[in-house]
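Colleague: Fold the stuff below for me.
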Amino acid sequence: MLKYSILFFLIMFMIGTDTFLVSPLLPTLQAEYGVSTGIAGWMIGAYTLGSAMFALISGPLSDGWNRRTVMICGLTAFSLSTALCGFAGSYWTMLLFRFVAGASAAFTAPQVWASIPAVMPPQRIAKTMGIAFGGLAAAQAFGVPIGSWLAAADWPVPFWCIGALSLCLAAAAFLMLPAMKPSGQARTSILSRYIPLIKNGVARGGFLAYLLLHLGSGTAMAFMGKWMADHFELSIGSIGNFMMGLGFGTLLGSIISSAVIRRLGSTWTVTAGMLLLAVLYVSGPHTGLHAAAVLYFVVFTVLGVIFPLVMGLLTGLDASIRGTIASLANSTMNGANTLGAWLAGLLYVHFAGYASIGMFSAACIILSLAAFRFGGLLPGKSTAAKRQSKPA
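Modeller: The predicted structure follows:
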């Protein structure tokens, strides 16, 4: 069973690395293609837009297909499209390849979450879920900085490396994973799989809160590399070091998440964490380099605690459509990051630079907290919600 844990960790590590790779490379790519700051953020947004759009159909479709086949095909397409980004000769070509890479990731990542209960014994499911999430956290701690260092030699190199390694993982999945075909249930339409969530008010409130949470954090993340370069005059390598520190914060948060939740409870973990995030997002742009490093380390540690908690609450709404819920959560996250990348460019250029981004992120976090507290997803009301979301 260890081989499955390692495989799922590495798949999520590659997807996570590719997701955040462009952020520290943004100043270099902007100069390479000669585009304005206002539209440069779409090199991040194209990936997340592709992922958000196709995640809406990948989960429901895969619930009726062989998950092994879907994962291998998605991972192969992901590896090829990411490698092609390194050959992009124009801004528009880069947007196209990033869009396809995001769409391919939408068919891959949800299969990881949905496959774990199928191949792991019940007593290992929770631990393996944590290991897979650790792959995303480790991507920010190690993958993104390594990509920045590789880009110091030439910017296409990290895209080629991710593409090659992802293709190797597709081959490993082909050799290691068993067939995971649907268990004989009748196939249903894509929309019908969403109906239990559409009808459930708690689910609607929970996904709204999840959208706002990622909109706030994604907007702050999108132009962080640009802010580092402009405000502190850091090189790509130095930005990579900064991002590594933030990634360690996410990794630390994911490690201590369960202990924090046991001590504070889910409701107070979310409440205290998000109030702290709002304060730090407003304060961060006004600090010096060393203070900013500490402050944003805390930000990403708190996010590392909150994200797996919220994902667990969402996927617990209805176990019978867990794949659909995971895909919808992925679509929500990437849709928020797409919108955040676009808004970040507008705020950075037309308003008070990164300070306006910080204020916008704080406002999103406060609205997200309100949706969590009053929407019923947090413990206290969620039990009834789970019963209501069960299909008849």
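Colleague: When you work out contacts or count neighbours from here on, use the C-alpha atoms and nothing else.
Modeller: OK.
Colleague: Quick check: nearest residue in space to Ser58, chain neighbours excluded?
Modeller: Spatial nearest neighbour of Ser58, excluding adjacent residues (CA to CA, 6 or more residues apart in numbering): Phe107 at 5.4 Å.
Colleague: so who does that neighbour touch?
Modeller: Neighbour list for Phe107: 54-55, 58-59, 70-71, 74-75 [criterion: CA atoms under 8 Å, 6 or more residues apart in numbering].
Colleague: which of these lies closest to Ile321?
Modeller: Ile321 lies nearest to Gly59 out of the contacts of Phe107, by CA to CA, at 8.9 Å.
Colleague: In this structure that closest one contacts Asn330, no?
Modeller: No: contact between Gly59 and Asn330 fails when scored by CA atoms under 8 Å: they sit 9.6 Å apart.
Colleague: Report all helices and strands that the host helix or strand of Arg322 contacts.
Modeller: Here Arg322, judged by DSSP states H and E, is contained in helix 322-350. Where contact means 3 or more CA pairs under 8 Å, 6 or more residues apart in numbering; DSSP states H and E, helix 322-350 is packed against helix 37-40, helix 42-62, helix 91-119, helix 201-222, helix 289-315, helix 354-375.
Colleague: Could you also give me the structure for this next sequence, so I can compare it with the first?
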Amino acid sequence: MQEVLMIIGLFLIVFITGADSFIISPLLPAIENDFSISIGSAALSITVYALCYALGSPIFGPLGDRFNRKSLLKIGILVFLVGSFLCALANNIYSFYVFRAIAGLGAALTLPNIWAIIGSYFNGKRLNTVMGIVMSGLSLSIAVGVPLGTTLSQISDWHMAFWGSGLITLIAFTVLLVVVPSMPVVNTKSSAYFTSFKHLAHAPKAIHALLINFVWMFGFYSIYTFLGTFITQTFHLNTGQTGYVFIAYGLSNFVASFFGGWVTTRLGAKKSVILNGILSVAFVLGLSIFQQTLIFTILFLILLALVQGFGVTALTTYIVNIVPKNRSTVMSFNSSFLYLGLTFGSMIGGFVYPRYGFIGVGICAAVALALAVVLTQQISKKRTDEL
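Modeller: Okay, here's the model as predicted:
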């Protein structure tokens, strides 16, 4: 029963931090209009959040290898909570950037320790299963959190989405205090902080695997960031209706992530990453080419969601075991590389989309995902352990 409650608690935390990240995409047109700025400037709020996460995660992550991880989770989610409520109060784009930065730093302290707790508490097939279940919280945040946020935005304005996010974060924090067990100090030595970096640097294939994550996420977020804007402009939907389109993606990705551990166990992480990476390239191109028909857009979104769910779960499960003694450090860098991918994906997309449209960002995404597949194939040639 304790394990079940623990999984539920971690799932809720991942759900709400995921919702806060993903909800921005369909809100960009509303933020653009409210602050009278360009879509590129509005998208910069995603870049700021991601950059603060990417820079903060490697700094905060090793703390989880030295201090109680539950305590760090509490601090992280409180910072995230403050950032969410401040975003709801933002009255100009510059204050919004600052408040998104605060939320990003809170998430940077929270999520790496969640993955590290899972890696420490579970092992073998159980680890694959639990990793898939908890990661599915990100997918459910798209299916439920994004439409909920856009509905609140449609009822009032986009600020309501962040009031809702803050309220759910407060509930998740309460659950966290009850269901997540206290995690003992891993290493109390003062030198442990820097030793964690050293272990990671000398780990076989570590940087290579993290680079795969970066390239993969660059491809995914370069197209996801502007998905809401594309749907709104192409099919003339309002903010609430655009959010409902994300339900198809979110539910499909939730199913794939939930059962991703099962697929990883049977296919192996390497085969799962390669197969789903190749399929991602095909579905991203399909989404870009058949962009004028709503039914095809939804169809390719569903297919893309499925292969992304399976592939990312397999990649994360592999990375969490690269350096078992320093999982917080490893997962902090994993999160950092993920959000660096988001940072550069949204940044490059902000340049490409206004000039070349959705097909332009689609081609960028397909190239990046294809590169991730090539890197995954190359990693097996440096054999010291098995992907």
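Colleague: if we can go back for a sec, from the chain's centre, how far out does the helix holding Arg322 of the first structure sit?
Modeller: On the basis of CA atoms, centre = their mean, to the nearest Å, helix 322-350 of the first structure sits 9 Å off its chain's mean C-alpha point.
Colleague: Equivalent analysis for stretch 255-265 of the first structure, please.
Modeller: Between the centre of stretch 255-265 of the first structure and the centre of its host chain there is 21 Å, according to CA atoms, centre = their mean.
Colleague: So which bits of that stretch are buried?
Modeller: 255, 257-258, 260-261 (16 or more other CA atoms under 10 Å).
Colleague: Show me the residues you listed that map onto helices.
Modeller: The members of these that map onto helices under DSSP state H are 255, 257-258, 260-261.
Colleague: What segments of the stretch 51-200 of the first structure are helices?
Modeller: 67-85, 91-119, 122-138, 144-153, 157-176, 190-199 (DSSP state H, counting those that start in this stretch).
Colleague: Now distance to Thr338 of the first structure too, for those helices, in a markdown table please.
Modeller: Formatted as a markdown table, those follow (distance: least, CA to CA, whole Å):
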| stretch | distance to Thr338 of the first structure |
| --- | --- |
| helix 67-85 | 18 |
| helix 91-119 | 11 |
| helix 122-138 | 18 |
| helix 144-153 | 19 |
| helix 157-176 | 20 |
| helix 190-199 | 22 |
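Colleague: I'd like the buried residues of stretch 255-265 of the first structure written out as a markdown table, with distance to Lys199 of the first structure added.
Modeller: Output for these, formatted as a markdown table (distance: CA to CA, whole Å):
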| residue | distance to Lys199 of the first structure |
| --- | --- |
| Ile255 | 35 |
| Ser257 | 31 |
| Ser258 | 31 |
| Val260 | 32 |
| Ile261 | 29 |
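Colleague: Quick check: the farthest pair among the residues you listed?
Modeller: Checking those with CA to CA, the most distant pair is Ile255 and Ile261, at 11.5 Å.
Colleague: Where in the second structure does stretch 206-213 of the first structure fall?
Modeller: Across the second structure, the stretch matching stretch 206-213 of the first structure (TM-score structural alignment) is residues 209-216.
Colleague: with the first structure superposed, average distance for that stretch?
Modeller: Superposing on the first structure places stretch 209-216 of the second structure at an average distance of 0.8 Å from its equivalents, by mean CA distance after the TM-score superposition for the first structure.
Colleague: Show me the contact partners of that stretch.
Modeller: Outside stretch 209-216 of the second structure, the residues that touch it by CA under 8 Å, 6+ apart are 315, 319, 333-334, 337-341, 368-369, 371-372, 375-376, 379.
Colleague: give the contact list for the spatially most central residue of the first structure.
Modeller: Among the residues of the first structure, Met333 comes closest to the average C-alpha position under CA atoms, centre = their mean, at 6.2 Å. Met333 of the first structure makes contact with 52, 210-211, 214-215, according to CA under 8 Å, 6+ apart.
Colleague: how about Ala248 of the second structure, what's its match in the first structure?
Modeller: Taking TM-score structural alignment, Ala248 of the second structure has Gly245 as its aligned residue in the first structure.
Colleague: Run a quick check on that match versus Ala141, I expect a contact.
Modeller: Yes: if you go by CA under 8 Å, Gly245 of the first structure and Ala141 touch, sitting 6.6 Å apart.
Colleague: Settle it for me: which of the two has more neighbours?
Modeller: Neighbour tally, Gly245 of the first structure and Ala141, criterion other CA atoms under 10 Å: the higher count belongs to Ala141, 25 against 21.
Colleague: Pro158 of the first structure versus that one, what's the distance?
Modeller: Separation of Ala141 of the first structure from Pro158 of the first structure (CA to CA, to the nearest Å) stands at 15 Å.
Colleague: Repeat that for Leu369 of the first structure.
Modeller: Distance from Leu369 of the first structure to Pro158 of the first structure, by CA to CA: 37 Å.
Colleague: closest to Gly41 of the first structure out of the helices of the stretch 51-200 of the first structure?
Modeller: Nearest of those to Gly41 of the first structure, taken as CA to CA: helix 91-119 at 10.4 Å.
Colleague: Mean deviation, the closest one versus the second structure?
Modeller: Averaged out, helix 91-119 of the first structure is 1.5 Å away (mean CA distance after the TM-score superposition for the first structure).
Colleague: Give the buried residues for that helix.
Modeller: Buried residues in helix 91-119 of the first structure, counting neighbours by 16+ other CA under 10 Å, are found at 91, 94-117, 119.
Colleague: again with stretch 338-351 of the first structure
Modeller: Neighbour counts over stretch 338-351 of the first structure (16+ other CA under 10 Å) mark 338-348 as buried.
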